[in-house]
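Peer 1: What would the 3D arrangement of this be:
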Amino acid sequence: MNFKEVRKLLKMMNVEMNEDHALHLFTMADKSESGSLEIEEFVQFYKMLTQRDEIWKVFQDYSGDGEKLMLEELENFLTIAQQEGEQSAQHAPELIERYEPSETAKKQGAMSFDGFQMYLCSQEGSIFKPEHRELHQDMSQPLSHYFISSSHNTYLLEDQLRGHSSLEAYIQALKRGCRCVEVDCWDGNDGEPIVYHGHTLTSKILFRDIISTLKEYAFKVSDFPVILSLENHCGVEQQTVMAQHLSQILGDTLLTTQLDEQVPQELPSPQELKGKILLKAKKIGGLEECLDDTLTDEVSDEEEIANNDDSEDPPAENHNAKTSKSKLSRELSDLVVYCKSVHFHGFEHARLHTKCYEMSSFSESKAKRLAKEAGADFVQYNTRQLSRIYPSGLRTDSSNYNPQEMWNVGCQIVALNFQTAGLEMDLNDGLFRQNGCCGYVLKPDFMRDGNTQFSPEKPEERQGYKPLRLSIQVISGQQLPKVNQKEGSIVDPLVRVEIYGVPQDQNKEETSHINNNGFNPVWNESLNFVIHTPELALVRFVVEDYDKASRNDFMGQFTLPFTCIQAGYRHIHLLSKDGTPIPPSSLFVNISISEFT
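Peer 2: The predicted structure is shown next:
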């Protein structure tokens, strides 16, 4: 490969290199002085090109002889720079064993620069605490104590008006760790219930096919329970058909009775419900009374009107709730155990009358209003009962609302359009990336206590309030993705750090942009934040291609809970817009977390 070809390759690799510097590296690698690089020479050239001076500098700071880190020096680095404390003594020999490529260094109990760089670029050297990736939370608390990864209109692959309904959408959501899926059921022409977005041009699929898909994929990624949220628009006959399909296809997987004979005072736990599918729908009566057969299957006009308040689909033009009697099929009703849909009559009414197995759905606008007007009441309500939040009917493009506002008041089932990539799904993926990606995340202790007074508007008033300072030195980027595939186009990257949490924590800061270098840009800029409620905060790193004339182009991102951040020198392995990895793109940062005084 001659120099001209090398220059072209560098452009393809997203680096605009000073011609003199590139020629200097080329000449150094061209040991045979032939004017072109053979394979071994090219490998040498690439090594020089990718040499990480910023990591070399850190290595030099801790190495006595500049050649290697002896065991004590590595321990020193882990204690001081990586803030690992007492674990350092045990961790240092493990790292040498795992990452040191040289047997000689291993025998000396030392780490070479190559081993050091391999450790820092590994998952262990990443920003995400390895132990938090695993299933590590207590899964024996009531369902209401967990955030639950939840999908809205799960059957849609595209928009809400003319999008394609597909079984594939359920498969994708479940594989992504979703634990609450939605089904909109309508009467089909041939006696078989169908699923689509009512009164729109979205395509239709059979209810029974969705249930078969659920049976196959529900527990491939996580063993914890799946909630099937039913938006029921069918007549009694086809409701009974739905009940038959649910019972026959799901069999023992469908939870049809209470776990014990007692009337529940609190919801069962994810642990107790492992491997079970729960139906969320309207129900005749409650779990208290043993219903006798004289009870009518009809729902009163008043209850029907109330129940319609939280239906997501607009009623059909000719439907008059006041005059029509809506009926519920007893067979379908009997399959609802711990997730009975009821109308929300206010927090005071709920405190006095509602049972733990009754739950309400809120539109995003109603939930936002309640969160602002009565945040502490909402948090308290959510310690006992499940709440489901769904996007506004005006979001016909399947866009999403910010789920953080709902998590701030403890809402568990915050349903998003999984098919729509962007900030909101980044936050959802970020929150549920912890705890083994099982779709359940335990809420902070101050959101599980029934007497809690926590309000997201006034975080400083809660017991145990301890704000933290987060300092992020954005050092460098590595092999960032090209945005524009036009030949010769090279990115001008900048990094923005965004904090999502209680209102006081919402914040963003960004670095300056680096001209013409997506290959190995160096910023060395510090961004500082104060976090008032660390237990609820999410941190999102975004890399963009700066553009003076128009909007910056998105290049990559990574989002994680603040509580999962490892301090010290860390790599952030970037993800694409749809949440998939884009190796080897990464950021190199130095993170410090301290008490804010």
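
Peer 1: C-alpha only now, for contacts and for neighbours.
Peer 2: Will do.

Peer 1: How is Leu230 assigned, secondary-structure-wise?
Peer 2: Secondary structure state of Leu230, per DSSP: H, G, I helix; E, B strand; the rest coil, is strand.

Peer 1: Helices of the stretch 301-450 of the chain, start to end?
Peer 2: Taking DSSP state H, counting those that start in this stretch as the criterion, the stretch 301-450 of the chain carries its helices at 301-308, 330-333, 347-353, 364-373, 375-384, 404-407, 423-431.

Peer 1: What angle do helix 375-384 and the fourth one make with each other?
Peer 2: Here helix 364-373 runs at 110 degrees with respect to helix 375-384, directions being taken by axes from the mean of the first three to the mean of the last three CA atoms, to 10 degrees.

Peer 1: what would the helices of the stretch 301-450 of the chain look like in CSV with mean neighbour count and distance to Ser144?
Peer 2: Shown next, in CSV, are these (neighbours: other CA atoms under 10 Å; distance: least, CA to CA, whole Å):
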stretch, mean neighbour count, distance to Ser144
helix 301-308, 15, 22
helix 330-333, 20, 22
helix 347-353, 12, 15
helix 364-373, 17, 17
helix 375-384, 24, 6
helix 404-407, 21, 12
helix 423-431, 22, 17
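
Peer 1: Let's see this one next, to set against the first:
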Amino acid sequence: MASLLQDRLTTDQDLLLMQEGMPMRKVRSKSWKKLRYFRLQNDGMTVWHARQARGSAKPSFSISDVETIRNGHDSELLRSLTEELPLEQGFTVVFHGRRSNLDLVANSVEEAQIWMRGLHLLVDLVTSMDHQERLDQWLSDWFQRGDKNQDGKMSFQEVQRLLHLMNVEMDQEYAFSLFQAADTSQSGTLEGEEFVEFYKALTKRAEVQELFESFSADGQKLTLLEFLDFLREEQKERDCTSELALELIDRYEPSDSGKLRHVLSMDGFLSYLCSKDGDIFNPACLPIYQDMTQPLNHYFICSSHNTYLVGDQLCGQSSVEGYIRALKRGCRCVEVDVWDGPSGEPVVYHGHTLTSRILFKDVVATVAQYAFQTSDYPVILSLETHCSWEQQQTMARHLTEILGEQLLSTTLDGVLPTQLPSPEELRRKILVKGKKLTLEEDLEDEEEEVEPGLEGEHESELALESQFETESEPEPQEQNLQIKDKKKKSKTILCPALSSLVIYLKSVSFRSFTHSKKHYHFYEISSFSETKAKRLIKEAGNEFVQHNTWQLSRVYPSGLRTDSSNYNPQELWNAGCQMVAMNMQTAGLEMDICDGHFRQNGGCGYVLKPDFLRDNQSSFHPERPISPFKAQTLLIQVISGQQLPKLKTKEGSIVDPLVKVQIFGVRLDTARQETNYVENNGFNPYWGQTLCFRVLVPELAMLRFVVMDYDWKSRNDFIGQYTLPWSCMQQGYRHIHLLSKDGISLCPASIFVYICIREGLEGDES
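Peer 2: Below is the predicted model:
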């Protein structure tokens, strides 16, 4: 594929023009618009920019970081500047993770089209590369960086500089011997293929060679039967057949003669180990593999809090981009806080704060466009309505007109249901969650429970919090918030047009589990602040589990998290809470756990709960788990690391990596252990250490592998991580391909481990 890329770079007209460079306006805001000169580098992998046509350039972005390209009409920022900038000349570069979009305006429609077509082509080429092709491209990129005078050759001095950049500290004599061995032309420099050979010598994996030779009779190849033995004995592929082993040889053996002879060379063996089949994440768990025909309340649902925010909760920016990002990453429940806006148009923002405002109709249009791009399963609009009767009518009109057939506005088949429908039955449907008018006596009863009027769940939670405190009073600042919110209650009446759009997800206030069982129905949903939910788990964990077998629960972060930080969702999933809402704009451990959990089942945003969280007679208590749950012992041998990235904050130094393994599950299972650090080697560190964990409830456990740079003076620095559910973990010799803080691939950075799971609890064998 790298060669296909090189071929396109020399033949495709758009790419040729992009390599010459073009002036474009870079737009950051209504007031910040600057002319810059953008040029695609000759490697086809990076775009650089400069202030003047021939000024000093610096990297702008890498093609591998680009998710997609949008035209100007789909840019929220460019649309706000239509009077001064022509939309058809604009386009947006959208990046993976949380990096801000790049809005550009070309000098003509033709030039904008050249860049859009060219970038689309490059993104397609990069995303379809396999591991080896990515590695080749990564090498090509390093060669470009190391070749300081850009003459296509590398002197030993340039190689030394490059080794330092690549996180390698090596004896100079040894490095020079490798350099001389690779310099077959004896020119004193390394060119193309010679550099590749130098890199291969540099990255020789002794631990993999040893493993290969332990199964190979002649040390040169693995026969079909030898490879089959390896797959069954070490990789624990119990049902592995000769046909599957043949298929893997055909897929990963680079030589045609090897394929014909049905043997695997050392290169083919390494290629298999680095592939998806050799990954720690079981490929069988990547597509939708779970039963999707059970009622909604039987699933964990990927949920977002304050979805409109891309910053903090006090003065951050509100943007439809928040909805696009959440929906594209598989989120199935988004939150919309709606308030009265000017000219009769409702607006969305975080009430009583300085956050910016966006039109409700723009949010609905965005949801309509992006709801089902990643997953076909239902999207829930969690409405927090603070609007007047008139603007509620406008809301109902926008929902009905913009969403059209996507909006679920009646029960399925018009039949009175006895349980919530399944994700399968609700495919490509958008459901409204919110307050709903009931019979007059029910309304009167509800008004006794809470302050009169239509309040948001956050406000009602704060106002009601004191009624449910049993052990301690709220913090003084929480009390102040409660008092303020009580004062701000309005006596708004719910508009029937909006009420009628709430079908299966009627918001009701929680009083107690006994009250819910006696008064509420399966189609009613209660929301809990994180503090209340955690307290209920401690005080009545089993009741909470049983409650969540028949009714949906939504948990949201504390109002005191003004920096949009997150809680650990695992604690709430342990009790069967389905919609554990996260501030998705905030990276960190908590979002790693959430992303890892929903990586399974096709990334569709729905994960089936374990059977003991779906049984309404369940005896499970998340704080005191007892048998018959199947306890297991996990042994992890952390063997080695490969091409760990250099920390930008420590430009001059080489990392001292260590690996930390964390288990998140029920409280008794939550644990962490780490290896020793390896000094001055981020390139091919070797640990060879075994860690042992005992887990009581593996069905709820998550594993997080974190690579850190040891620092004796301060906290260790984060290098990369990978998080996955216990149930999706493969045994045997596996590579863990690391992700950045934002969840973006750090290819080719990985760690190599050996995983062994045994039934029951065993002693420490480390």
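
Peer 1: Do you know the score for how well these two fit?
Peer 2: In this superposition the chains share a TM-score of 0.95, using TM-score structural alignment, normalised by the length of the first structure; 587 aligned residues with a CA RMSD of 1.9 Å.

Peer 1: picking that back up, would you turn the helices of the stretch 301-450 of the first structure into TSV with distance to Asp159 of the first structure?
Peer 2: Shown next, in TSV, are the helices of the stretch 301-450 of the first structure (distance: least, CA to CA, whole Å):
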stretch	distance to Asp159 of the first structure
helix 301-308	24
helix 330-333	30
helix 347-353	34
helix 364-373	18
helix 375-384	31
helix 404-407	23
helix 423-431	16
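
Peer 1: tally of neighbours for Gly219 of the second structure?
Peer 2: Gly219 of the second structure is flanked by 14 other residues according to other CA atoms under 10 Å.

Peer 1: Per the alignment, it pairs with which residue of the first structure?
Peer 2: Counting by TM-score structural alignment, Gly219 of the second structure lines up with Gly66 in the first structure.

Peer 1: For the closest residue to that match other than its chain neighbours, which three-state class applies?
Peer 2: Nearest non-adjacent residue to Gly66 of the first structure, counting by CA to CA, 6 or more residues apart in numbering: Gln60, 5.4 Å away. Assigned by three-state DSSP, the conformation of Gln60 of the first structure is helix.

Peer 1: Show me the strands in the stretch 251-400 of the first structure, by range?
Peer 2: For the stretch 251-400 of the first structure, the strands defined by DSSP state E, counting those that start in this stretch cover 277-280, 340-341, 358-363, 387-390.

Peer 1: Equivalent analysis for the stretch 251-400 of the second structure, please.
Peer 2: All strands of the stretch 251-400 of the second structure, identified by DSSP E, counting those that start in this stretch, fall at 264-265, 299-301, 303-304, 333-339, 347-348, 358-359, 379-385.

Peer 1: Distance to Asn616 of the second structure for those - can I get that in CSV?
Peer 2: Formatted as CSV, the strands of the stretch 251-400 of the second structure follow (distance: least, CA to CA, whole Å):
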stretch, distance to Asn616 of the second structure
strand 264-265, 52
strand 299-301, 14
strand 303-304, 24
strand 333-339, 24
strand 347-348, 38
strand 358-359, 42
strand 379-385, 24
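
Peer 1: Mean neighbour count and distance to Gly665 of the second structure for these - can I get that in a markdown table?
Peer 2: Formatted as a markdown table, the strands of the stretch 251-400 of the second structure follow (neighbours: other CA under 10 Å; distance: least, CA to CA, whole Å):
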| stretch | mean neighbour count | distance to Gly665 of the second structure |
| --- | --- | --- |
| strand 264-265 | 26 | 40 |
| strand 299-301 | 25 | 15 |
| strand 303-304 | 28 | 19 |
| strand 333-339 | 23 | 23 |
| strand 347-348 | 26 | 36 |
| strand 358-359 | 18 | 38 |
| strand 379-385 | 23 | 27 |
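
Peer 1: right, and these - which one's nearest Phe91 of the second structure?
Peer 2: Distance to Phe91 of the second structure, taken as CA to CA, is lowest for strand 358-359 among these, at 20.9 Å.

Peer 1: which residues touch that closest one?
Peer 2: The list of residues contacting strand 358-359 of the second structure from outside it, by CA atoms under 8 Å, 6 or more residues apart in numbering, reads 318-320, 345-349.

Peer 1: That strand against the first structure, how far on average?
Peer 2: Compared with the first structure after fitting, strand 358-359 of the second structure has a mean deviation of 0.4 Å; criterion: mean CA distance after the TM-score superposition for the first structure.

Peer 1: Lys327 of the first structure maps to what in the second structure?
Peer 2: Counting by TM-score structural alignment, Lys327 of the first structure lines up with Ile493 in the second structure.

Peer 1: do the same with Val226 of the first structure
Peer 2: Under the alignment (TM-score structural alignment), Val226 of the first structure maps onto Val379 of the second structure.

Peer 1: now swap in Val15 of the first structure and tell me
Peer 2: Pairing criterion TM-score structural alignment: the partner of Val15 of the first structure within the second structure is identified as Val168.

Peer 1: cool, Glu302 of the first structure as well?
Peer 2: Matched by TM-score structural alignment, Glu302 of the first structure corresponds to Glu448 in the second structure.

Peer 1: One more: Ile531 of the first structure?
Peer 2: Counting by TM-score structural alignment, Ile531 of the first structure lines up with Val695 in the second structure.

Peer 1: ok, average deviation of the strand or helix carrying Glu509 of the first structure from the second structure?
Peer 2: Element membership for Glu509 of the first structure, per DSSP states H and E: strand 507-510. For strand 507-510 of the first structure, the mean deviation from the second structure after alignment is 0.4 Å (mean CA distance after the TM-score superposition for the first structure).

Peer 1: The second structure: matching residues for that strand?
Peer 2: Under TM-score structural alignment, the alignment places strand 507-510 of the first structure onto residues 671-674 of the second structure.

Peer 1: buried residues in that stretch?
Peer 2: Buried residues in stretch 671-674 of the second structure, counted by 16 or more other CA atoms under 10 Å: 672, 674.

Peer 1: same deal with stretch 77-90 of the first structure?
Peer 2: Across stretch 77-90 of the first structure, burial judged by 16+ other CA under 10 Å covers 77-79, 81-84, 88-89.

Peer 1: Could you find the closest non-adjacent residue to Ser319 of the second structure?
Peer 2: Nearest to Ser319 of the second structure is Tyr308, by CA to CA, 6+ apart, at 5.4 Å.

Peer 1: My guess is the one you found contacts Glu321. True?
Peer 2: Yes. With contact defined as CA atoms under 8 Å, Tyr308 of the second structure reaches Glu321; the gap is 7.5 Å.
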